[in-house]
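Trainee: the following comprises the amino acid sequence and a computationally predicted model.
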Amino acid sequence: MGILSRASYIVRSKLNSVLNRAEDPNETLDYSYEQMRDQLQEVKQGIADLTTQKKRLEIQKRRLEENVEKHNEQAREAVRQDRDDLAREALEKKKSKMNEIEDLEAQIADLQQSQDRLVEKKDELQSQIEEFRTRKETLKARHDAAEAETRVSEAMTGAGDEMADVTRAIERSEERTEEMEARAEAMDELQDTGAFENALSDEDRIDRELEQGRTDGEVESELATLKSELGEGAEANGAEESAESTTESADADADTDAEADPEIESELEELRDEE
């Protein structure tokens, strides 16, 4: 066997294997049944066409027969009037029409024979279709039962493709769950160590609080200016706010002194002297 022959044999074998796996017996049976029904419909259409043609010829034959009778009457009337020439012409036309009638009768007979043969084939094909339909339904029922039994057996033994897919899905779900749990723990650890704070911004907590203090001071200053412009007792309010601020500052200093670290307070005092 040559290389090309071997290659062709392998390709045909692979294709045949793929087609066998893809083929659904139920679909194949249904398709064959529909094909037979289409053939039956074509035979019925052929019978209808033949019958139509036969009826058309029969109508034409009846008209010719009416003409033959008419020419008979014409010939009799011509004889009564001693017009042999007209009588002869009428008889000639009668003969011509009778010849046409004979031809039509032969054609009608042929069509009738063809129609009878098609009717026999139609009846035979219809009988075959009914027999095939019964066998088709029986085979489909057996196939469905065997397929269901196979699925149950595979599910019980875990050997089926669907069970393998379920097992792989469970494994993937467990892997992703473990990954998410590990990531959540990593985020918590980074949050606790302050790594996120340093990574997301160059400022630390002290810088942010100082910036907030400056922003609050600017807002209070602008608010005082607005009150002064509106003449709503800015001086009294300013004094009151100053007193409260002094009191709060004193309280804050007292609290700070109570809790402050001596080394930090010393360094803070040096910073104040530099300012």
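Mentor: Structure received.

Trainee: switch to C-alpha atoms for all contacts and neighbour counts from now on
Mentor: Noted.

Trainee: residue 137: which element?
Mentor: Residue 137 is part of helix 84-157 when elements are defined by DSSP states H and E.

Trainee: check the secondary structure at the residue lying farthest from the centre of the chain for me.
Mentor: Residue distances from the centre of the chain (CA atoms, centre = their mean) peak at residue 82, which lies 89.8 Å from the mean C-alpha position. Assigned state for residue 82: coil (three-state reduction, DSSP: H, G, I helix; E, B strand; the rest coil).

Trainee: quick one: it from residue 93, how far?
Mentor: 19 Å (CA to CA, to the nearest Å).

Trainee: now residue 41
Mentor: 44 Å.

Trainee: pull the number of nearby residues for residue 107.
Mentor: Using other CA atoms under 10 Å, residue 107 has 16 neighbouring residues.

Trainee: ditto for residue 254
Mentor: When neighbours are counted by other CA under 10 Å, residue 254 registers 12.

Trainee: please verify my assumption that residue 74 contacts residue 87.
Mentor: Yes - here residue 74 reaches residue 87: they are 6.7 Å apart, a contact under CA atoms under 8 Å.

Trainee: okay, now the one to match up with it:
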Amino acid sequence: MSNTSRIRNILRSKASKGLDKLEDPRDVLDESYGQLVRMLQQVRQGLAEVATAKKRIELQGQEMGTRHSRLTRQAQEAMGHGREDLARIALERRVFLEGQVASIRTQFTALQRQTAGLQDKERRLAERVAAFRIEKETIKATYTASEAQVRVNETLGGVGSQMSDVGESLDRARDRVAQMRARAAATDELLSSGALGDLTAAPDADLERALASVALDAEVEQQLRSMKSAGSGDAELAGSPQADGPDAWLSIGGEPGAR
């Protein structure tokens, strides 16, 4: 094989691969179906033209038949009147007309055969077009379903670019949430330790919080001492409600015996 032939084959192979990537089989099927439909239309147009020509010859034949009968009648009438000369003229014209009838009869017979042949071809081609249309739609539906299945499978398998973008967005969102939670925890610790001042707090709020904590501890210690001096953990605590009922909460935190 020469270098030119080898290069030609390589280029043809690459072109074929390129067409496979760009060519949609559904478009190819629609184009093929369109070609068949156009062929069927041409056959039907030819059939109509042949049928028109046959009808025209048929009408001419009917006119000739009418004239042939008239000439026969005229020859008989001429003989009845003893006019052999007129009868001869009528018969001569009738014989000439019979030759013309024979000619157009041959044409009419040929057109009849042609019409029958075109009708048979039109019928077979119409059946082929109908069958191709059904097969075309079936193949297109199968291809569309397979194409959709491929896209779904690629998406579920993470092969598709859209799913990759979704996964990357989800990873970024998780990282941002983790960073924000860590920052919130860190700032809480800094605020609690006093390392980070609360700009919205009132002046000396840190002292107030410290004194409140001391007061709370003192209250707890006092109640523990009261329980110890009473000698039982079930002893009545200061600020505990003295009775049950919907208004019992009003005595929480008050002096013992208060209502």
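Mentor: Alright, I've got the coordinates. As the structure is a prediction and not an experimental result, all values here were calculated from the model.

Trainee: residue 101 of structure 1 and residue 59 touch, don't they?
Mentor: No - the criterion here is CA under 8 Å, and residue 101 of structure 1 misses it with residue 59 at 11.0 Å.

Trainee: so between those two, which is more surrounded?
Mentor: A direct count of neighbours by other CA under 10 Å for residue 101 of structure 1 and residue 59 places residue 101 higher, at 21 against 12.

Trainee: ok, the more buried one - contacts?
Mentor: Each residue near residue 101 of structure 1 by CA atoms under 8 Å, 6 or more residues apart in numbering is listed here: 61, 64-65.

Trainee: closest one of those residues to residue 142 of structure 1?
Mentor: residue 61 (58.1 Å; CA to CA).

Trainee: how close does the closest one sit to residue 176 of structure 1?
Mentor: Residue 61 of structure 1 is 89 Å from residue 176 of structure 1, where distance means CA to CA.

Trainee: looking at these two, which is more packed in?
Mentor: residue 61 (21 against 12).

Trainee: so who does the residue nearest to residue 118 of structure 1 when sequence neighbours are not counted touch?
Mentor: Residue nearest to residue 118 of structure 1 in three dimensions, not counting chain neighbours: residue 47, with 6.3 Å by CA to CA, 6 or more residues apart in numbering. Counting by CA under 8 Å, 6+ apart, residue 47 of structure 1 touches 115, 118-119.

Trainee: quick one: buried ones out of those?
Mentor: Buried by 16 or more other CA atoms under 10 Å: 115, 118-119, out of the contacts of residue 47 of structure 1.

Trainee: mean per-residue distance, the one helix or strand residue 20 of structure 2 maps to to structure 1?
Mentor: Using DSSP H and E, residue 20 of structure 2 sits within helix 3-22. With mean CA distance after the TM-score superposition for structure 1, helix 3-22 of structure 2 departs from structure 1 by a mean of 1.1 Å once superposed.

Trainee: same thing with stretch 93-103 of structure 2?
Mentor: Its aligned residues in structure 1 lie a mean 1.2 Å from stretch 93-103 of structure 2 after superposition (mean CA distance after the TM-score superposition for structure 1).

Trainee: now find how far off-centre that stretch is within its chain.
Mentor: 69 Å (CA atoms, centre = their mean, to the nearest Å).

Trainee: again with stretch 153-160 of structure 1
Mentor: Centre-to-centre, stretch 153-160 of structure 1 and its host chain are 30 Å apart (CA atoms, centre = their mean).

Trainee: isn't residue 50 of structure 2 right next to residue 117, touching?
Mentor: No - under the criterion of CA under 8 Å, residue 50 of structure 2 is not in contact with residue 117, lying 10.8 Å apart.
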